[in-house]
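1. I would like the atomic coordinates for the input below:
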Amino acid sequence: MKILNNKSLQTFLAIGPMISIIITLLGYFIFAFGTVIYAIVEEPESDPSLFFTGGMLFFFVLMILSFILSLANIVFFVLHAAKNPNLEKENMRLIWILVIVFVMVFGLGSMIYWFAEIKTKNPKPIIPNQF
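-> Take a look at the predicted model:
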């Protein structure tokens, strides 16, 4: 599987979910403080619903993108761990798959796997093409 050996995709999927969640949280705080400031600064007769709706839509789009990126992260690294030829001894494959799945907070499990089993290994694990 050629895509599992792509170094830039591995790096993006290892670091991307954490960055996207941070950006989503920053977007939420900007939205929340912007709503409060808008309510204070604007005239009482103005309608803040357009500002509020636009801010919520932007926040939900960021949340959905973060969710999709996190899901792609988990699927990619579980597949990588399942096919990694370096993990054939002492149930290491099962241990890494469980770490990736159960420590998926902010993509932390896959980031640990990427750093420990891909980034720092010499030689790098090459997933053989099976198709």
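2. CA only for contacts and neighbour counts going forward, please
-> Will do.
3. Could I get the buried residue list for stretch 107-126?
-> Neighbour counts over stretch 107-126 (16 or more other Cα atoms under 10 Å) mark 107-114, 117-119, 125-126 as buried.
4. what's the answer for stretch 71-79, then?
-> 73-74, 76-78.
5. and the most far-flung residue of the chain relative to its centre, which of the three is it?
-> No residue in the chain sits farther from the centre than E45, which is 41.8 Å out by Cα atoms, centre = their mean. Per DSSP: H, G, I helix; E, B strand; the rest coil, the secondary structure class of E45 is coil.
6. ok, now which ones touch the residue positioned nearest the centre of the chain?
-> Of all residues in the chain, the one closest to the mean position by Cα atoms, centre = their mean is P17, 1.8 Å from it. Listed by Cα atoms under 8 Å, 6 or more residues apart in numbering, the contact set of P17 reads 66, 69-70, 73, 106-107.
7. how about this one, so we can line them up?
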Amino acid sequence: MLNSRFWQGFFALAPFIGLFLMVIAYFVFFLATFSNIEQLENADGPPMEFFGGLAFFIVMIFLMVFISLGSLVFYIVHAVKNPNLKEHNLLLVWILLFVFASGIGQLIYWFVEIIGKRNEGPVVV
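-> A predicted model of the protein is given here:
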């Protein structure tokens, strides 16, 4: 799984794509809420449209948290098993970058260590 190009790309790009979709969903949710504010105020019971949209938004937040944590674990394991990092003592630098700059760190690692060194030969992980 660590050598799969699909999973490497997925865990590098999924947090950013998910963040972009979450921002769009955030604006759609509040636009729909504020456009129906009179109906929500005059409703006899609880506003199910509001709670349905809020529940979907909360589920998406939890999904993004799990994808981000999965990306962090995937790239830490990939860096630990990468023999090129042990030769140059870059392992600690990459792991600290993953932890402190979580999404950006994985994306930079993907570009520099995986895509950038793909033509140099196979990385045995």
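8. can you redo the contacts of P17 of structure 1 as CSV with distance to L57 of structure 1?
-> Converted to CSV, these look like this (distance: Cα to Cα, whole Å):
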residue, distance to L57 of structure 1
S66, 14
L69, 18
S70, 20
N73, 24
F106, 22
G107, 24
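9. how about those in JSON lines, adding secondary structure and distance to F58 of structure 1?
-> Shown next, in JSON lines, are these (DSSP: H, G, I helix; E, B strand; the rest coil; distance: Cα to Cα, whole Å):
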{"residue": "S66", "secondary structure": "helix", "distance to F58 of structure 1": "12"}
{"residue": "L69", "secondary structure": "helix", "distance to F58 of structure 1": "17"}
{"residue": "S70", "secondary structure": "helix", "distance to F58 of structure 1": "18"}
{"residue": "N73", "secondary structure": "helix", "distance to F58 of structure 1": "22"}
{"residue": "F106", "secondary structure": "helix", "distance to F58 of structure 1": "20"}
{"residue": "G107", "secondary structure": "helix", "distance to F58 of structure 1": "22"}
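10. Report the separation between the counterpart of L57 of structure 1 in structure 2 and F6 of structure 2.
-> Mapped onto structure 2 by TM-score structural alignment, L57 of structure 1 lines up with A55. With the distance defined as Cα to Cα, to the nearest Å, A55 of structure 2 ends up 30 Å from F6 of structure 2.
11. Need the three-state assignment for G27 of structure 1.
-> Reduced to three states by three-state DSSP, G27 of structure 1 is helix.
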